[in-house]
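**Student:** got a predicted structure plus its sequence, pasted below:
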Amino acid sequence: MRRVHGLATYGRSIAAGSSTSLATVAAAMPNLLVRSAMLSTTSSGSGPQFLSRRMADYFGLSGTSVAAGVVGTMFFSVAASSVAQEVHAKELPKFSPKDVVLYQYEACPFCNKVKAFLDYYSIPYKVVEVNPMSKKEIKWSEYKKVPILTIDGEQMVDSSEIITDLFKRTHPEGTCADAEEEAKWRKWVDGHLVHVLSPNIYRNASEALESFDYITSHGNFSFTERLVAKYAGATAMYFVSKKLKKKYNITDERASLYEAAETWVDALKGRDYLGGSRPNLADLAVFGVLRPIRYLKSGKDMVEHTRIGEWYTRMEGAVGEPMRINA
């Protein structure tokens, strides 16, 4: 059984009465950013501007502005259900590569989509955590974003393209029974679902700090980078989430999340999965981006106030234990 590694306890401590406020965090930012400027100098920049660019990259954005596209970020792995559930609907791999390596940020939603596919199809993979400041782990690649997946030395990029390519390798006989429906909902995940997540994850100070505590604990950060990223990042993302609300015409964060969850359940039309008796690529995509928030406050609220919980539990069992192996 996978565990949330302290997130529930941390969330409860925040809800119980954390004295941390946005004003307090904002007041601490100058000193934090000064430290960042001292430690983050590279050939491509330094200080707060450099940190902002690297944060934007870490969050899976294009360009150098954090506000340009923080959509659907800060995700992480969460608990699975029983072994008995895991066996049900589990598919065995149709090909056996010798060496699969995922270059990732632990919290990246697009990286988590790829991991959901690899886990479901029981494809063992190694993980290389990329330092979002230096990106030294992917200096060898001309592609400077994550995820990057290598299969026996062959580089693959872009989460949706990676998954499509992997599906062809695991299913040489052809596509799924309803490829059009599957494609529609995969696009919905990237074009809509991820957009409602950031305003929910960073809805207030405590929820923003809850998210960044996990990110900085599991990412490839130095002590000082962790401190800067946690407090400066949580503060920045709180305000960015407000801009995203306006950009995507979101008036009520939770209502938009609940509506998206209900839209997905309606799409199932009474089926266990969109794919019928087994998950298809759309099921795995939705699960992949929701899995990281499941045990945050936003994810708990979503399950409590919508019908998505039963499907999510089935997906936990179907996807099963992570196939990640030590590098």
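**Tutor:** Right, received. Where do you want to start? Numbers count the residues shown, from 1 in each chain.
**Student:** rest of the way, CA atoms for contacts and neighbours
**Tutor:** Noted.
**Student:** for this protein, just list every one of the strands.
**Tutor:** 100-104, 125-129, 148-151, 154-157, 324-325 (DSSP state E).
**Student:** take this one as well and set it beside the first:
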Amino acid sequence: MSTLRIATRQLVSRSLVFRAGVRTYTTVPPKARQSSTAKLALIGTGVGAVGGSCYTFYSNWLDKNAHKEHEKYAPTIVKDFPKDVQITKRYVNPKDNSNLDIVLFQFQTCPFCCKVRAYLDSVGISYSVVEVDAVLRQDIRWSKYKKVPMVLVRQKENENEGFIQLTDSSTIISVLASYMHNRKQNLVELANFYPNISFFDDDGTKKHDIMNKYFLMYQDQAPKNMTKEDQELERKWRNWADHHLVHLISPNCYRTYGESVETFNWFSDAGEWHIYFPKWERDLMVYAGAVAMWGISKLLIKKHKLTEDVRGHIYNALDSWTDELKKKKTTFLGGKQPNLADISVFGILNSMEGCQAFKDCLENTNIGEWFFAMKTLTTNNRGELIREKIVNHQS
């Protein structure tokens, strides 16, 4: 079994140095001035060291585990489905033999949520959807984890064990894909191969990530038609989708205020907000969201070291993807059928399909043929949409 090594860095303690400036109108001999300056420097350094130590002690007192790294957390088990959470729709596939009960908490047009749906649809798994209000987020108040996508999943024959709470789109896909490869596995035991681990980045900031999220747990039963090189290529492009392509979506969709409003209006239509949210809440989500994301997109340009030509960046990214497809000389990166890299790239691009940015991508790159082949496949395999409002979860 392959395992992913997550690079971690040791936190380097830094003392805070406070410098004090002294203004005087008394004539002081040069040697005396040097002596005074040296004393002030020593005092400042001492005060800084003490202050830094006190601050570190205070921070660690507030968070008893702030200094720890390599902490591992197993996936959370939710015994009962959360009360007052409203399931808004289901996709039911009569050919689904996964024996899984899946509830997806999502924003309809979130790139990572689109990735998870693209996987579920492409393999024909039935699932329920909770459409979370992007502003108030009432339907995830019960959870310590406050982001989407999030999935509650259980094996129907083991429903007394409760739901496994899976987070992070790539982890969700890897766990479910591993299970679908060998359905004799216990889902809880399988999910434990993907623990959340703590580490410190280069700046000494404590962060968390999920181990093995780009690896499938084949248990020494890897697909015969998939070589080791194929698996490595799949992981490479899944990683690329998460750490490069996705960062180009917001700067392009919210490039101007007008495009930002247009994008959120499309979000409203695609997410059927008029069905699930009152008008005041919908308007708040559209206009407050448009203003916020317009501003945030400018910060993201700086954060990801992009130039103002954000269209050029996404065109180059899509050219890289289609160039890889040309090397394979197949419809999909996975061959005749898409692999998880195809699904990841498609899901992310699908999140911007109704935006002007995507229309420009179709006109200026060769992404269209592959994209619409993926769309046809996922649409044909998707279960039947059942629109209903269910107050309490039912199996």
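**Tutor:** Received it, and whenever you're ready, just let me know what you need. No experiment lies behind these values; they were computed from the predicted model shown.
**Student:** one step back: kindly reformat the strands of structure 1 as TSV containing mean neighbour count.
**Tutor:** Output for the strands of structure 1, formatted as TSV (neighbours: other C-alpha atoms under 10 Å):
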stretch	mean neighbour count
strand 100-104	22
strand 125-129	19
strand 148-151	20
strand 154-157	15
strand 324-325	14
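**Student:** now tabulate those strands in JSON lines and tack on distance to residue 168 of structure 1.
**Tutor:** Converted to JSON lines, these look like this (distance: least, C-alpha to C-alpha, whole Å):
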{"stretch": "strand 100-104", "distance to residue 168 of structure 1": "16"}
{"stretch": "strand 125-129", "distance to residue 168 of structure 1": "18"}
{"stretch": "strand 148-151", "distance to residue 168 of structure 1": "14"}
{"stretch": "strand 154-157", "distance to residue 168 of structure 1": "14"}
{"stretch": "strand 324-325", "distance to residue 168 of structure 1": "21"}
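**Student:** which one of those strands lies closest to residue 186 of structure 1?
**Tutor:** strand 154-157 (17.0 Å; C-alpha to C-alpha).
**Student:** counting by contacts, list what that closest one packs against.
**Tutor:** Judged by 3 or more C-alpha pairs under 8 Å, 6 or more residues apart in numbering; DSSP states H and E, strand 154-157 of structure 1 is in contact with strand 148-151.
**Student:** alignment lookup: residue 180 of structure 1 to structure 2.
**Tutor:** Aligning on TM-score structural alignment places residue 180 of structure 1 opposite residue 232 in structure 2.
**Student:** its match: how many residues sit nearby?
**Tutor:** 13 (other C-alpha atoms under 10 Å).
**Student:** whereabouts in structure 1 does the lengthiest helix in structure 2 align?
**Tutor:** Secondary structure of structure 2 per DSSP state H: the longest helix is helix 30-62. Counting by TM-score structural alignment, helix 30-62 of structure 2 falls onto no part of structure 1.
**Student:** now stretch 369-376 of structure 2
**Tutor:** Under TM-score structural alignment, the match for stretch 369-376 of structure 2 is residues 310-317.
**Student:** by contact count, what packs against the very next helix or strand once past the longest helix of structure 2?
**Tutor:** Following helix 30-62 of structure 2 in sequence order, the next helix or strand is strand 72-73 (DSSP states H and E). Contact analysis of strand 72-73 of structure 2 by 3+ C-alpha pairs under 8 Å, 6+ apart lists strand 196-200 as its packing neighbours.
**Student:** what stretch of structure 1 lies opposite the strand it packs on in the alignment?
**Tutor:** With TM-score structural alignment applied, strand 196-200 of structure 2 matches no range in structure 1.
**Student:** could you give the angle of that strand to strand 163-167?
**Tutor:** Counting by axes from the mean of the first three to the mean of the last three C-alpha atoms, to 10 degrees, strand 196-200 of structure 2 lies at 30 degrees to strand 163-167.
**Student:** tell me which strands and helices strand 196-200 of structure 2 is in contact with?
**Tutor:** Strand 196-200 of structure 2 makes packing contacts with strand 72-73, strand 206-210 when contacts are defined by 3+ C-alpha pairs under 8 Å, 6+ apart.
**Student:** what inclination does it have with respect to strand 206-210?
**Tutor:** 150 degrees.
**Student:** show me the contact partners of the top helix by length along structure 1.
**Tutor:** Longest helix in structure 1, counting residues (DSSP H): helix 223-247. Contacting residues not belonging to helix 223-247 of structure 1 are listed as 22, 25-26, 28-29, 32-33, 35-36, 55, 66-67, 70-71, 195, 198-199, 202-205, 208-209, 211-213, 215-217, 250-251, 253 [C-alpha atoms under 8 Å, 6 or more residues apart in numbering].
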